[in-house]
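> Could you look at this predicted model? Sequence included:
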Amino acid sequence: MRIVVSGTHASGKSTLVSDFALRHPGFTVLPDPFDLVDETWDRPNAALFAAQLRISADRLDPDESAENLVAERGPIDFLAYLVALDGLARASGSRELLERSTEITREALEHVDVLVILPLTEIDGIQPGIDEHLELRDAMNEVLLDLIGDIDVIGDHVKVVEITGDRRQRLGALEAVAVGATG
């Protein structure tokens, strides 16, 4: 079972992945790709998101990762950030970058069984700080929700599940999907 937990920043991904891993130690946890890039980035930009997209795609290669894994973020997250930057007129990069990022995302998702989306909702109880680039956060959330409906990006293999609710409800929903698929 290969699970990717996706959502904009400050949407509860780390908490959900951590809670799930504690109860399911047989799963390998792949951390947020941001933890694996050069920490000198001081603000969101296309180069940062493109680097994270590549990392998140490469680590989903079945030859490079465990059979049972839960990944915090996948390439679709960073494709959504690139499109959101473009929409906010912050220069996401070239059309070629967006096209190549879409292709990388599509190919990587072929190796994912379940794509969990954590959309922003009022009931999640998450209060982001002002330093969380709130405009980009909201724009990425909207783009991500659009992308999951695009068969040309998602393909027909991956099961897409939107999970909302408080911390306990989200964990229960993820467990139901993971256990339901494997058990």
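Thanks, I have it.
> C-alpha from now on. contacts and neighbour counts both.
Fine.
> Which stretches in the chain count as helices?
Ranges of helices within the chain are 13-23, 46-58, 75-87, 95-109, 134-147, 151-154, 167-182, based on DSSP state H.
> These into a markdown table, with extra columns for distance to residue 1 and mean neighbour count?
A markdown table is the format used below for the helices of the chain (distance: least, CA to CA, whole Å; neighbours: other CA atoms under 10 Å):
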| stretch | distance to residue 1 | mean neighbour count |
| --- | --- | --- |
| helix 13-23 | 13 | 17 |
| helix 46-58 | 16 | 21 |
| helix 75-87 | 18 | 25 |
| helix 95-109 | 13 | 18 |
| helix 134-147 | 22 | 18 |
| helix 151-154 | 17 | 16 |
| helix 167-182 | 7 | 15 |
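> Compile those into a markdown table and extend it with columns for distance to residue 66.
Formatted as a markdown table, the helices of the chain follow (distance: least, CA to CA, whole Å):
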| stretch | distance to residue 66 |
| --- | --- |
| helix 13-23 | 14 |
| helix 46-58 | 13 |
| helix 75-87 | 18 |
| helix 95-109 | 15 |
| helix 134-147 | 26 |
| helix 151-154 | 21 |
| helix 167-182 | 15 |
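> Out of these, flag the one nearest residue 125.
helix 167-182 (8.8 Å; CA to CA).
> just checking, what packs against that closest one?
Secondary-structure packing of helix 167-182 (3 or more CA pairs under 8 Å, 6 or more residues apart in numbering; DSSP states H and E): helix 13-23.
> Look up how far residue 148 lies from the spatially closest residue to residue 153 that is not a sequence neighbour.
Among residues not flanking residue 153 along the chain, residue 106 sits closest, at 5.0 Å (CA to CA, 6 or more residues apart in numbering). Distance of residue 106 to residue 148, computed by CA to CA, to the nearest Å: 11 Å.
> shared neighbours of those two, anything?
residue 154 (CA atoms under 8 Å, 6 or more residues apart in numbering).
> returning to what we had before: who's in contact with the residue nearest to residue 153?
152, 153, 154, 155.
> got another, please set it beside the one above:
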Amino acid sequence: MRIAISGSHSLGKSTLVRDFQAAHPDFQLFDEPYRELVARQERIHFGERASQRCNRLMTQQAIDRINQARLQMPETPVICDRSCLDFIPYSLYARAMGSNEGLPRGERLRTVEVRPDMQEKNGMPFPSDINAAFIEQLWSMILESQALASYDLIAFLPLTGEPGIDPCLENDGIRSVEGAYRAWVDAAFKQLYRHDLPARSPQACQVVEISGGRPERVKSLEEAIGLA
């Protein structure tokens, strides 16, 4: 059983991964691709500053690890913090808000880079080189790699609009804390899972949407994979 938890940032994905793994310690946990790459001294930009290089690296990391899990340890259950599809919505955001193909200047959202060592793109008129052609390349990378077939389930955590369910934004020293950024990316994830993925690859993998408090999310995930 190979699972990925997917969705916009600051929605409790990592918390769900840890809670589920604590309840089912036989599952091997794969951390966010960002954290795995930073551990290898890679520099990863977010938001409107994201680059083709950054988002390609994270997509490839997610592809490689799930395919290796399927091929090299097929009997080991795995839960992943993020799927290989997660960097398409973030690339759409970077194109819209940070590239020369994006929205008119007055319509662009701006985020604050909270990491002191990642300030070099501040003030740039077009801090991202992500364009429509690159986003199509990401789709091709994912579909041609057959990584989606390596997931038994992708669990998507959407924003619900319910204050008692949606986690509050907190400054963890890494992620931007603008609510509009999280909401824009969430809308792109909803478009991805409800429309784009079924149109591009309808048989790729099973996707379920999960919401609720921490215990409810774990129970919903258990039910989705037949462990409840």
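Thanks, I have the structure now. Keep in mind the model is a prediction, meaning the values are calculated, not measured.
> follow-up on the earlier one: of all the helices of the first structure, which one is nearest residue 126 of the first structure?
Using CA to CA, the helices of the first structure put helix 167-182 closest to residue 126 of the first structure, at 9.8 Å.
> how big is the angle separating that closest one from helix 13-23?
For helix 167-182 of the first structure against helix 13-23, the angle by axes from the mean of the first three to the mean of the last three CA atoms, to 10 degrees is 60 degrees.
> Contact partners for the residue nearest the centre of the second structure?
The centroid of the second structure falls nearest to residue 86 when counting by CA atoms, centre = their mean (3.2 Å). Counting by CA under 8 Å, 6+ apart, residue 86 of the second structure touches 6, 7, 59, 189.
> which residue sits closest to the last one, ignoring its sequence neighbours?
Of all residues beyond its chain neighbours, the one nearest residue 189 of the second structure is residue 89 (5.8 Å), with distances taken as CA to CA, 6+ apart.
> now the equivalent of the one you found over in the first structure: how far from residue 52 of the first structure?
In the first structure, the residue matched to residue 89 of the second structure (TM-score structural alignment) is residue 80. If you measure residue 80 of the first structure against residue 52 of the first structure using CA to CA, the figure is 12 Å.
> quick check, nearest of the contacts of residue 86 of the second structure to residue 77 of the second structure?
Of all the contacts of residue 86 of the second structure, residue 6 has the smallest distance to residue 77 of the second structure: 17.4 Å, by CA to CA.
> Please name the residues that touch that closest one.
So residue 6 of the second structure contacts 13, 81, 82, 83, 86, 154, 155, 156, 157 (CA under 8 Å, 6+ apart).
> Likewise for residue 59 of the second structure?
If you count contacts by CA under 8 Å, 6+ apart, then residue 59 of the second structure has 33, 84, 85, 86, 87, 138, 142 around it.
> Leaving out the residues flanking it, which one is nearest to the counterpart of residue 147 of the first structure in the second structure?
Counting by TM-score structural alignment, residue 147 of the first structure corresponds to residue 192 in the second structure. When the adjacent residues along the chain are set aside, residue 192 of the second structure lies closest to residue 89, with 7.5 Å between them (CA to CA, 6+ apart).
> Residue 188 is in contact with the one you found, correct?
Yes - counting by CA atoms under 8 Å, residue 89 of the second structure sits close enough to residue 188 to count as a contact (5.2 Å).
> tell me, what's touching those two both at once?
Joint contacts of residue 89 of the second structure and residue 188 (CA under 8 Å, 6+ apart) do not exist.
> Okay, the closest residue to residue 28 of the first structure other than its chain neighbours and residue 26 of the first structure: tell me how far apart.
Excluding the flanking residues, the one nearest residue 28 of the first structure by CA to CA, 6+ apart is residue 69, at 4.5 Å. Using CA to CA, one gets 8 Å for the distance from residue 69 of the first structure to residue 26 of the first structure.
> neighbour-wise, which of these two wins?
Under the criterion of other CA atoms under 10 Å, the comparison of residue 69 of the first structure against residue 26 puts residue 69 first, with 20 against 11.
> list the contacts for the more buried one?
1, 2, 3, 27, 28, 29, 30.
> Format these as CSV; extra columns: neighbour count and distance to residue 60 of the first structure.
As requested, those are exported to CSV (neighbours: other CA atoms under 10 Å; distance: CA to CA, whole Å):
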residue, neighbour count, distance to residue 60 of the first structure
1, 17, 12
2, 22, 8
3, 27, 10
27, 19, 14
28, 16, 12
29, 19, 12
30, 19, 9
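> Tell me who's in contact with residue 58 of the first structure.
Contacts of residue 58 of the first structure (CA under 8 Å, 6+ apart): 64, 108.
> ok, the aligned partner of it in the second structure to residue 228 of the second structure distance?
With TM-score structural alignment as the matching criterion, the partner of residue 58 of the first structure in the second structure is residue 64. Using CA to CA, one gets 30 Å for the distance from residue 64 of the second structure to residue 228 of the second structure.
> ok, now residue 23 of the second structure?
In this view, residue 23 of the second structure and residue 228 of the second structure are 12 Å apart by CA to CA.
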